[in-house]
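> sharing a sequence plus its predicted fold:
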Amino acid sequence: MSKEFVVIGLGRFGGSIVRELNALDMDVMAIDADEARVNEFSDIATHAVIADTTDEAVMKSLGIRNFDHVIVAIGENIQASTLTTLILKELGVKKVTAKAQNDYHAKILNKIGADTVVHPERDMGRRIAHNVASASVLDYLELSDEYSIVEIKAGERLAGSSILELDVRANFGINIIAVKRGKDIIVAPDPNENIEYNDILIVIGHDNDLNRFEKKLVNE
């Protein structure tokens, strides 16, 4: 069965989610208090509604508890974001993902029951910082506050060595979970697999350990 989504807040972040869900042929209700924003998505979302989501009676009238997943993408109004999230959980919505403005806001959202809290600006900032700091780091995905997955291009320091010889688990506390080689992806690579120049290593570990690995064996 196709899932049904609600996106509350149609700024850049929320709007991009609505567009992508629409491209994936998902049913999505788009909600905002701003009429102009709602009109912008009237031909994109399955339903586009002008509503005050801090009003519990309004949320009930929209049948919000019947949707599989509600994404609270409200912009700078932390009070509206928090109250909306609280109402959603009290109404019994199965899954609520909420956008946090800062770490303090994230703590509040977690305490009132948000199932997932995202920090799009912070996370994008970290990805860009890692990408610009090292030409070898191609992508960076934060798994938690301390653990990440990084795509690293193999240069001369890594090329020619086997995964066993590098022994990154013992030396750095990280794991190579896959290797991209051209169009091929080697998942759970054999320890005897030799790394080739320009291979892309997909590595998981604690941020401090990943940084040590980058400084010692990757940056050239």
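Cool, got the structure.

> every contact and neighbour count from this point should use C-alpha atoms.
Will do.

> I176: what's it in contact with?
V168, A188, P189, L201, I202, V203, I204 (C-alpha atoms under 8 Å, 6 or more residues apart in numbering).

> out of those residues, which sit inside helices?
Among these, the members falling in helices (DSSP state H) are V168.

> show me which of the contacts of I176 are buried.
V168, L201, I202, V203, I204 (16 or more other C-alpha atoms under 10 Å).

> ok, so what distance separates V72 from N131?
29 Å (C-alpha to C-alpha, to the nearest Å).

> higher neighbour count, these two?
Taking other C-alpha atoms under 10 Å, V72 and N131 do not tie; V72 has more neighbours (28 against 17).

> picking up where we left off before, as JSON lines, the buried ones among the contacts of I176 with distance to F5 would be great.
Formatted as JSON lines, the buried ones among the contacts of I176 follow (distance: C-alpha to C-alpha, whole Å):
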{"residue": "V168", "distance to F5": "42"}
{"residue": "L201", "distance to F5": "35"}
{"residue": "I202", "distance to F5": "31"}
{"residue": "V203", "distance to F5": "32"}
{"residue": "I204", "distance to F5": "31"}
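
> so which of those is the closest to K111?
The closest of the buried ones among the contacts of I176 to K111 turns out to be I204 (C-alpha to C-alpha; 28.3 Å).

> second structure for comparison follows:
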Amino acid sequence: MKGRKFAVIGLGRFGSAIARKLSERGAEVMAIDINEEKVEDIKEDVAYAITLDSTDPKNLESQNIQEMDAVVVAIGTNFQDLILTTFALMELDVERIIVRAQDPIQKRILEKIGVREILSLEDEVSNNVAEQLLNPSVLMSIRLPDDYEIIEVKAPRIICNRTLADIGLREKYNINLITLMRRGAIDDKMHIIGVPEPSTKILENDIIVIFGKSKDIDRFLEINE
């Protein structure tokens, strides 16, 4: 995960959790808020903590925000500031902009102005968001005690059209395949393919559900990107 660069704008509880989680996973994180106290609170946990008004494109450009792999806008107290910040990021051609909506009305407004990735309060989980930023192919992540994890991920291209025995998930990566999901030929919906056997073949567009230590899962994802 090293070498990835992210910015989080808005350091409330949610934004701070995202910033810290990304930083813990080895990403270079820039945490931004107009409130100096919030910036001070997180400065020891991220690469850069900056106090500035994010509604001004010049302020963002001065921090080379357009060079980030993704920017999360998590401003929760002022929707106008959130909109202006989002517009500023769009003007600067930031590659990936992810914006948090407080309610369905905000979500509709964000959709209208062209925001493609919107986080809704009802389904936001900081660990999931961080995981999806670091690994866009990850669809779901559940953290378990003792640094274990279950993730749902699009099957990496390099393991497609190979059997589980050939891939050797347990032997090579020390992780286990719990199950996999495959799109039905008739109804075009994803279906669970039960308990996999060594002879089970992973196909293109399959979604696999794997279990193991976080460090082993990270290694599997990095090697097979």
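Structure's in. What do you need? None of these values were measured; they are calculated from a predicted model.

> returning to what we had before: looking at the second structure, which of the contacts of I176 of the first structure hold up?
Of those, not one is still in contact in the second structure (both residues aligned by TM-score structural alignment, their matches' C-alpha atoms under 8 Å).

> closest one of the contacts of I176 of the first structure to A57 of the first structure?
Ranked by distance to A57 of the first structure (C-alpha to C-alpha), the contacts of I176 of the first structure are led by I204 at 45.4 Å.

> hmm, that closest one is touching V150, no?
Yes - using C-alpha atoms under 8 Å, I204 of the first structure makes contact with V150 at a distance of 6.5 Å.

> what's the neighbour count on N127 of the second structure?
17.

> contacts only, for it.
Contacts of N127 of the second structure by C-alpha under 8 Å, 6+ apart are I18, K21, S141, I142, R143.

> contacting residues around the residue lying closest to G184 of the second structure once chain neighbours are set aside?
Excluding its sequence neighbours, the residue lying closest to G184 of the second structure (C-alpha to C-alpha, 6 or more residues apart in numbering) is M190, at 6.1 Å. Neighbouring residues of M190 of the second structure by C-alpha under 8 Å, 6+ apart: M181, R182, R183, G184.

> could I get the full set of helices for the first structure?
12-23, 35-40, 56-61, 78-90, 103-111, 120-133, 163-166, 168-172, 207-213.

> comparing those, which comes out most buried?
helix 78-90 (a mean of 19; mean count of other C-alpha atoms under 10 Å).

> the second structure: matching residues for that one?
Counting by TM-score structural alignment, helix 78-90 of the first structure pairs with residues 79-91 of the second structure.

> contacts for the matching stretch next, please.
54-57, 60, 65-66, 73-76, 97, 99, 106, 110.

> ok, 6 Å please
Residues outside stretch 79-91 of the second structure that contact it (C-alpha atoms under 6 Å, 6 or more residues apart in numbering): S54, T55, P57, I75.

> identify the farthest-apart pair in those residues.
Among those, P57 and I75 lie farthest apart (C-alpha to C-alpha), at 15.9 Å.

> residues in contact with I200 of the first structure?
Applying C-alpha under 6 Å, 6+ apart, the residues near I200 of the first structure are I152, K153, V179, K180.

> not counting its neighbours along the chain, what's nearest it?
K153 (4.5 Å).

> state the distance from that neighbour to M124 of the first structure.
K153 of the first structure is 20 Å from M124 of the first structure, by C-alpha to C-alpha.

> can you give me the strands for the second structure?
Ranges of strands within the second structure are 5-9, 28-33, 48-51, 70-73, 97-101, 117-120, 138-144, 148-154, 162-163, 176-183, 190-192, 201-202, 207-213, based on DSSP state E.

> report the inter-axis angle for the longest one versus strand 148-154.
Just to be clear, that refers to strand 176-183 of the second structure. Interaxial angle of strand 176-183 of the second structure relative to strand 148-154 (axes from the mean of the first three to the mean of the last three C-alpha atoms, to 10 degrees): 30 degrees.

> can you count the residues close to the residue nearest to D123 of the first structure when sequence neighbours are not counted?
Leaving out its chain neighbours, the residue that sits closest to D123 of the first structure by C-alpha to C-alpha, 6+ apart is E142, at 7.1 Å. Neighbour count for E142 of the first structure, taken as other C-alpha under 10 Å: 16.

> try F6 of the second structure
So F6 of the second structure, with other C-alpha under 10 Å, has 23 neighbours.

> right, and it touches E67 too?
No - contact criterion C-alpha atoms under 6 Å: F6 of the second structure and E67 do not qualify, at 9.0 Å.

> residues contacting the residue nearest to I97 of the second structure when sequence neighbours are not counted?
Leaving aside its chain neighbours, I97 of the second structure sits nearest to V71 (5.1 Å; criterion: C-alpha to C-alpha, 6+ apart). Contacts here follow C-alpha under 6 Å, 6+ apart; on that basis V71 of the second structure touches F6, A7, V8, I97.

> how about a cut-off of 8 Å?
Taking C-alpha under 8 Å, 6+ apart, one finds F6, A7, V8, I9, I65, V94, R96, I97, I98 in contact with V71 of the second structure.

> all set, thanks.
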